[in-house]
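Student: Mind looking at a prediction? Sequence and model below.
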Amino acid sequence: MFRLDAEHVLRPVRVGDGAAMARAYLANREHLEPWEPVRDAAFFTSAWQEDDLVRSVADAAAGRNVRFVIESDDGEIRGRMNLNNVVRGAFRNADLGYWIDATRLRRGLASRAVSATLTFARDELMLHRVQAATLLHNEASQHVLAANGFERIGLAPRYLRIAGSWQDHLLFQRLIDEPITAPAGRP
């Protein structure tokens, strides 16, 4: 677990988080719509989220993906950090994805959570590289990545189906062999 600030921690997802995860997604449904795949009504239920968390915990145990939540001191989930598609061998890479609760934006929370996730990827997963992709117009996410030392490495046309259509994405990477310093941010 990583303490991000006075009221938030980053911790691995766990079985039993389904109801809190459903509340978080419901509260952020409109906020996340432009940035995520189209979600059906079942996605926003406690049952669907709990089933997904059971898979996520199994994936983490198998070394395929590691999913985290940002939890506030009131026990509510305020965001996610995901290391997906973990690859070992000569590549030692994972894909980073994340979102932050609409009520917690512009506080440096995402930057600190990405920094903590990179530390975990380097120290626990022993990865060499983490990559991320953003929609072309997602300047806030690009700022978070830049604050954490990611560099832009390309453009992927029609990379992911987001908000109902195939959309171009900018690709970024961060080599994490060197020390990771937390970005300066608001307390």
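Tutor: Looks like it came in fine.
Student: rest of the way, CA atoms for contacts and neighbours
Tutor: Fine.
Student: who are the neighbours in contact with Ser46?
Tutor: Residues counted as contacts of Ser46 (CA atoms under 8 Å, 6 or more residues apart in numbering) are 18-23.
Student: which ones among those residues are found in helices?
Tutor: When the contacts of Ser46 are checked against helices (DSSP state H), the matches are 18-23.
Student: Name the nearest of the residues you listed relative to Gly154.
Tutor: Met21 (32.8 Å; CA to CA).
Student: That closest one: what's it in contact with?
Tutor: 46, 49, 77.
Student: Just put those residues in CSV and tack on secondary structure and distance to Glu139.
Tutor: Written out in CSV, the entries for the contacts of Met21 read as follows (DSSP: H, G, I helix; E, B strand; the rest coil; distance: CA to CA, whole Å):
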residue, secondary structure, distance to Glu139
Ser46, helix, 32
Gln49, helix, 29
Ile77, strand, 24
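Student: take the one below as the second:
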Amino acid sequence: MPATTSTLTGNIRVRLLNPSDAELLAAAYKLNRDHLAPWEPERPESFFTAEGQQAVIDSKIALLDAGSEVPRVLLEGADIIGCVTLTGIVRGPFLSCHLGYWISRAYTGRGIASAAAAFAVETARTELGLHRVQAATLTGNAASQKVLRRCGFEEIGFAPAYLNIAGSWQDHVLYQRVLY
């Protein structure tokens, strides 16, 4: 996987997560703690520290090295303003993965999440040779559903009690994008 930085839109860039991102990622998560809380699992206090993020980064880099995840950060200047990740990469006859992303509250509504999702889908197709990308959103996450539709995803189902988000098992709408 190339370690280059690419421009997404305007002055927003995307690059692979690297081991030196712990402080920046902790700062981004602290700044967006309330913004992300309804959409993510409950997080221990340690998650919002550089040490906690270093452990997350080390795990994600090990998964990148194993070929099962591609974690990227979104940047404006030196600041991390979000993440976009392809996870659960499966080879063989499935050739599929999951897409996940988040954007800092200050950057929502600018098309950045759509650009990041489109970038990840193109990575899945051209660099990873995958056939399918899937994503799931909470039933009430209209903004994320709009991002997925903009990127050519189609709704394929409903999953009751799919993920433990914000402290409870919550229903999700399932999406996919078939790449070829």
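Tutor: Done, it's in. All values reported here derive from a predicted model rather than from experimental measurement.
Student: List the single closest residue to the aligned residue in the second structure for Ile162 of the first structure in space, sequence neighbours excluded.
Tutor: Aligned counterpart of Ile162 of the first structure in the second structure: Ile165 (TM-score structural alignment). Taking CA to CA, 6 or more residues apart in numbering as the measure, Ile165 of the second structure lies nearest to Pro41, with 4.3 Å between them; neighbours along the chain are not counted.
Student: all strands for the second structure, in order.
Tutor: Using DSSP state E, the strands of the second structure run over 6-9, 12-16, 70-76, 79-90, 96-103, 132-138, 154-165, 168-178.
Student: Relative to the first structure, which residues correspond to the fifth one?
Tutor: Counting by TM-score structural alignment, strand 96-103 of the second structure falls onto residues 93-100 of the first structure.
Student: mind listing what's buried in the matching stretch?
Tutor: By 16 or more other CA atoms under 10 Å, the buried positions in stretch 93-100 of the first structure come out as 93-100.
Student: any chance of those residues in TSV, plus distance to Ala132 of the first structure?
Tutor: Rendered in TSV, the data for these read as follows (distance: CA to CA, whole Å):
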residue	distance to Ala132 of the first structure
Asn93	11
Ala94	9
Asp95	6
Leu96	5
Gly97	7
Tyr98	10
Trp99	13
Ile100	16
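Student: how about the residue nearest to Ile165 of the second structure, what's its match in the first structure?
Tutor: The equivalent of Pro41 of the second structure in the first structure is Pro37 (alignment by TM-score structural alignment).
Student: residues near that match, how many?
Tutor: When neighbours are counted by other CA atoms under 10 Å, Pro37 of the first structure registers 15.
Student: I'd guessed Pro157 of the second structure sits against Tyr175; true?
Tutor: Pro isn't right for residue 157 of the second structure; it's Gly. Yes: in terms of CA atoms under 8 Å, Gly157 of the second structure counts as a neighbour of Tyr175; the distance is 7.1 Å.
Student: of those two, who's got more company?
Tutor: Summary of the neighbour comparison: Gly157 of the second structure and Tyr175, criterion other CA under 10 Å, with Tyr175 having more neighbours (22 against 12).
Student: Spatially nearest residue to the more buried one (excluding sequence neighbours)?
Tutor: Of all residues not flanking Tyr175 of the second structure in the chain, Glu155 sits nearest, at 4.3 Å (CA to CA, 6+ apart).
Student: Counterpart of that neighbour over in the first structure?
Tutor: Using TM-score structural alignment, the partner of Glu155 of the second structure in the first structure is Arg152.
Student: Could you do Val121 of the second structure as well?
Tutor: With TM-score structural alignment as the criterion, Val121 of the second structure pairs with Leu118.
Student: pretty sure that match contacts Ile176?
Tutor: Yes: the pair Leu118 of the first structure / Ile176 is scored as a contact, 7.2 Å apart, by CA under 8 Å.
Student: sorry, back to before: among the contacts of Ser46 of the first structure, who's most crowded?
Tutor: Compared across the contacts of Ser46 of the first structure, Met21 has the highest neighbour count, 25 neighbours, by other CA under 10 Å.
Student: What lines up with that one in the second structure?
Tutor: In the second structure, the residue paired with Met21 of the first structure is Leu25, using TM-score structural alignment.
Student: check contacts around the match of Ile162 of the first structure.
Tutor: Applying CA under 8 Å, 6+ apart, we find Ile165 of the second structure in contact with 38-42.
Student: Restrict those residues to the buried ones and give me that as a PyMOL selection.
Tutor: The following PyMOL command selects only the buried members of the contacts of Ile165 of the second structure, with burial defined by 16+ other CA under 10 Å:
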select buried, resi 39+40
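Student: Same list (the contacts of Ile165 of the second structure) but as JSON lines, adding distance to Ser144 of the second structure.
Tutor: Putting these into JSON lines (distance: CA to CA, whole Å) gives the following:
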{"residue": "Pro38", "distance to Ser144 of the second structure": "13"}
{"residue": "Trp39", "distance to Ser144 of the second structure": "10"}
{"residue": "Glu40", "distance to Ser144 of the second structure": "13"}
{"residue": "Pro41", "distance to Ser144 of the second structure": "16"}
{"residue": "Glu42", "distance to Ser144 of the second structure": "19"}
